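> Quick one, fold the following:
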Amino acid sequence: MRVANLAGRAVLVTDGTAVDIAEASDGQFGPAPLAVFEQWADFTTWAQDAQLPAGAPFDESDLLAPVPNPSQVFAIGLNYKDHADESKLAYPDDLVVFTKFASSLAGPNVTVELPSEFVDYETELVVVIGAETYKVDVDEARASIAGYAIGQDYSERMVQRRGPAPQFSLGKSYPNFAPFGPAIVTLDELDDPDALRVEAVLEGPTAEDHGGSWQVQNGTTADLIFPVAQIIADLSQVVTLRPGDLIFTGTPAGVGMGRGIFLKAGDTLTSTISGLGSITNRFV
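Reported below is the predicted structural model:
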């Protein structure tokens, strides 16, 4: 299944068409996107056997954040060895955790206003939780996953790195600094949920010396230092994960700071994860 947020209502997306979940279920699920994840087990049981009506075509510009109001947003730092290497930092022995404040969440294809000349990109797999989860092991953690989406962890590096202590969460939480989508994809839709190709292509002024189009990131989630189920299990030893919670799982090498570049007005970044689709952000 692919669950999206179309103009504020939960929908199932198939082949460029959308079915309104609340209408198809006679009001049993939705219409608020978060409500679907709060009833995730019952919803998936219903969806397996439901006789859905024909979907309606939709405009991708109407897609909003698949979960616009999660109770918690977690982000994991330094979770790919190649990214730790380019950052000249040691591989972590434990999860490096911060948050992106919920006001930074946005739909998949938003325009991002650059607050400074020091904004960076980080393409990430986003995990959506489908069950309340506390103190679970790795096997139990897998069962709590509702699905995956594509996310961007944009960062204003000067705010993030200013002293006396780093301000990770603040520097990563400007408006539209956490776009994600286009839909939440259940793991049964993916050939290998543990090995997804993660790519980012930058076009515009910053890519001018590369013919106008530059593949700046190309990695795989198979290289995560802490795989998805381990992230969930480790987080759950401290916090209670709730339905609809988001986890940004880290980024592979190729971020701007590692390349000595930052985003400029007129740039466009397209982030792609195999099986999940693509999201595109423009910068002004």
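> from here on, contacts and neighbour counts on C-alpha atoms
Fine.
> Next up, identify which helix or strand E23 is on.
Element membership for E23 (DSSP states H and E) is helix 21-24.
> got the contact list for D191?
For D191, the contact set (CA atoms under 8 Å, 6 or more residues apart in numbering) comprises G275.
> circling back to that earlier point, which other helices and strands does the helix holding E23 contact?
Judged by 3 or more CA pairs under 8 Å, 6 or more residues apart in numbering; DSSP states H and E, helix 21-24 is in contact with strand 9-14.
> From the rest of the structure, what touches the strand it packs on?
The contact list for strand 9-14 (CA under 8 Å, 6+ apart) reads 1-5, 18-22, 30-33, 36, 55, 66, 183.
> And the helices in the stretch 51-200 of the chain, which stretches?
Using DSSP state H, counting those that start in this stretch, the helices of the stretch 51-200 of the chain run over residues 81-86, 138-142, 157-161, 168-171.
> Please name the spatially closest residue to M158 (chain neighbours excluded).
In space, and not counting its chain neighbours, M158 is closest to F118: 6.6 Å by CA to CA, 6 or more residues apart in numbering.
> want to put them side by side, so please do this one too:
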Amino acid sequence: MPDRLPSHAGPFALGTFGDDSRVFPGLVVGPLVRDLSDFAPSVRAVIEDWDDLFPRLTELSQEASSTWYDLAGLRILAPLEPGQILQSGANYRKHVVDLVAAEKESVHGATPEEARADAEKMMDERIRSGVPYVFLGSPRAICGPYDDIVLPEQGEQHDWELELALVIGKPGKNIPAEEAMRYVAAYTICNDLTTRDRLYRPDLKAIGTDWFTAKNADTFLPTGPFLVPAAFVGDPSDVRITLRHNGVVRQDESTKDMIFDIPRLIAYVSSTTTLRPGDLLLTGSPAGNGAHWGVFLKAGDVMESEITGLGHQRNTVRSGQ
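Prediction:
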């Protein structure tokens, strides 16, 4: 268990929990958890029938006659086994401006003022006429919100990327942006870890990036602690994303800084793939990654992460060697 219990917005949330003998889906109400095994076999099953089951969850959250367990006595696991994991890259304006400006200074010899002005102009144009950049992740990378992060043997520049993630609650294809929020069942926290020095393949320069190797090591996607229903989160375009690395604040940004908002992301990905209940969509990471600070993860480090209304994560880093 974490040092402090995670909290959540609204009257209840969903999660997956374990004790000495079993793993089960649970309804979280403050410090208490109701076992949902008699209601559904998994959190994924609840999401797959979200519109019909949500009113029943509300009723269950108010049933004093139900058997409730202390959250403090349970292991908090990743809340969901998703279908697709869709990950949005380069989706925070300040983050991308920092990256582009640094390249223009180091590679093209621009002054800091020129480099930043050019980068901001590029981002303004991307907002007006560009499209999101999205790639697929592996569900095998997921771990719990309080699990250890195990560094792979390959690579040295292991980095953090804290992100707001959403869970799809109904199937859809070619979803218009103006209807997209109706497809969001819940939100959660994901930390999309990346091994920076494994991101490019020197042996295959014509192909370029290797997203599989750089981002999909076991434990490289701590997720949770809960799924908080969208109805309780308020405006997801204005929540705070904060990550501390060994007690030092490294990321601290509002989702207002997104280049492409959630409706545009959903519209974009659904133009290619059919979205189904239980799909997980990560919305990008704000400025403040380790690459920005020149600091990367090593054994013994601790990351503490939180997003407004969704709880917090705490992960200790250890070597896999």
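> quick revisit: would you tell me which of the helices of the stretch 51-200 of the first structure gets closest to A41 of the first structure?
When the helices of the stretch 51-200 of the first structure are compared by CA to CA, helix 138-142 sits nearest A41 of the first structure, at 13.8 Å.
> E103 of the second structure: neighbouring residues, count only.
15 (other CA atoms under 10 Å).
> elements contacting the helix or strand it falls within?
Using DSSP H and E, E103 of the second structure sits in helix 93-108. Applying 3+ CA pairs under 8 Å, 6+ apart, one finds that helix 93-108 of the second structure contacts helix 112-129.
> Tell me how far the helix it packs on lies from the chain's centre.
In this view, helix 112-129 of the second structure has its centroid 26 Å away from the chain centroid, taken as CA atoms, centre = their mean, to the nearest Å.
> One more: stretch 123-142 of the second structure?
Put simply, stretch 123-142 of the second structure sits 13 Å off its chain's centre (CA atoms, centre = their mean).
> With stretch 239-248 of the second structure instead?
Here stretch 239-248 of the second structure is found 14 Å from its chain centre; the criterion is CA atoms, centre = their mean.
> For the stretch 101-250 of the second structure, which segments are assigned as strands?
133-137, 142-143, 149-151, 158-159, 162-168, 184-191, 194-195, 221-222, 228-229, 240-245, 248-254 (DSSP state E, counting those that start in this stretch).
> Out of those, flag the one nearest V302 of the second structure.
Closest to V302 of the second structure of these, according to CA to CA: strand 240-245, at 6.0 Å.
> Which stretch of the first structure lines up against that closest one?
Across the first structure, the stretch matching strand 240-245 of the second structure (TM-score structural alignment) is residues 197-202.
> Give me the mean deviation of the matching stretch from the second structure.
Here stretch 197-202 of the first structure, set against the second structure after superposition, deviates by a mean of 0.5 Å using mean CA distance after the TM-score superposition for the first structure.
> coming back round to it: for K264 of the first structure, find the nearest of the helices of the stretch 51-200 of the first structure.
With CA to CA, the closest approach to K264 of the first structure among those belongs to helix 157-161: 13.9 Å.
> Next, the buried residues of that closest one.
Buried positions in helix 157-161 of the first structure, judged by neighbour count with 16 or more other CA atoms under 10 Å: 157, 159-160.
> ok, now stretch 250-258 of the second structure?
250-255, 257-258.
> do stretch 224-238 of the first structure as well
So stretch 224-238 of the first structure, judged by 16+ other CA under 10 Å, has buried residues 224-236.
> Same question for stretch 238-256 of the first structure.
241-256.
> Identify the residues contacting L63 of the first structure.
Contacts for L63 of the first structure (CA under 8 Å, 6+ apart) come out as 4-7, 107-108, 182.
> same thing but at 10 Å, please
Taking CA atoms under 10 Å, 6 or more residues apart in numbering, we find L63 of the first structure in contact with 4-9, 106-110, 181-183.
> From the residues you listed, list just the buried residues.
Buried by 16+ other CA under 10 Å: 4-6, 8-9, 106-110, 181-183, out of those.
> what's the closest of those to D62 of the first structure?
Using CA to CA, these come closest to D62 of the first structure at L6, 5.7 Å.
> and that closest one, what does it touch?
By CA under 10 Å, 6+ apart, the contact set of L6 of the first structure is 12-13, 18-20, 33, 58-66, 107, 182-183.
> now M257 of the first structure
Applying CA under 10 Å, 6+ apart, the residues near M257 of the first structure are 86-87, 118-121, 157.
> and in the second structure, which of those residues remain?
Here is what carries over to the second structure from these, by both residues aligned by TM-score structural alignment, their matches' CA atoms under 10 Å: 87, 118-121, 157.
> A106 of the first structure matches what in the second structure?
Mapped onto the second structure by TM-score structural alignment, A106 of the first structure lines up with C143.
> In this structure its match contacts N216, no?
No. The criterion here is CA atoms under 10 Å, and C143 of the second structure misses it with N216 at 11.3 Å.
> one step back: so how many other residues sit close to the residue nearest to M158 of the first structure?
For F118 of the first structure, the neighbour count with other CA under 10 Å is 17.
> Check D235 of the second structure too.
Neighbours of D235 of the second structure under the rule other CA under 10 Å: 10.
> what's the closest residue to N5 of the first structure other than its chain neighbours in contact with, if anything?
Nearest non-adjacent residue to N5 of the first structure, counting by CA to CA, 6+ apart: P66, 4.7 Å away. For P66 of the first structure, the contact set (CA under 10 Å, 6+ apart) comprises 3-6, 8-11, 33-34, 105-108, 128, 149, 179-184, 244.
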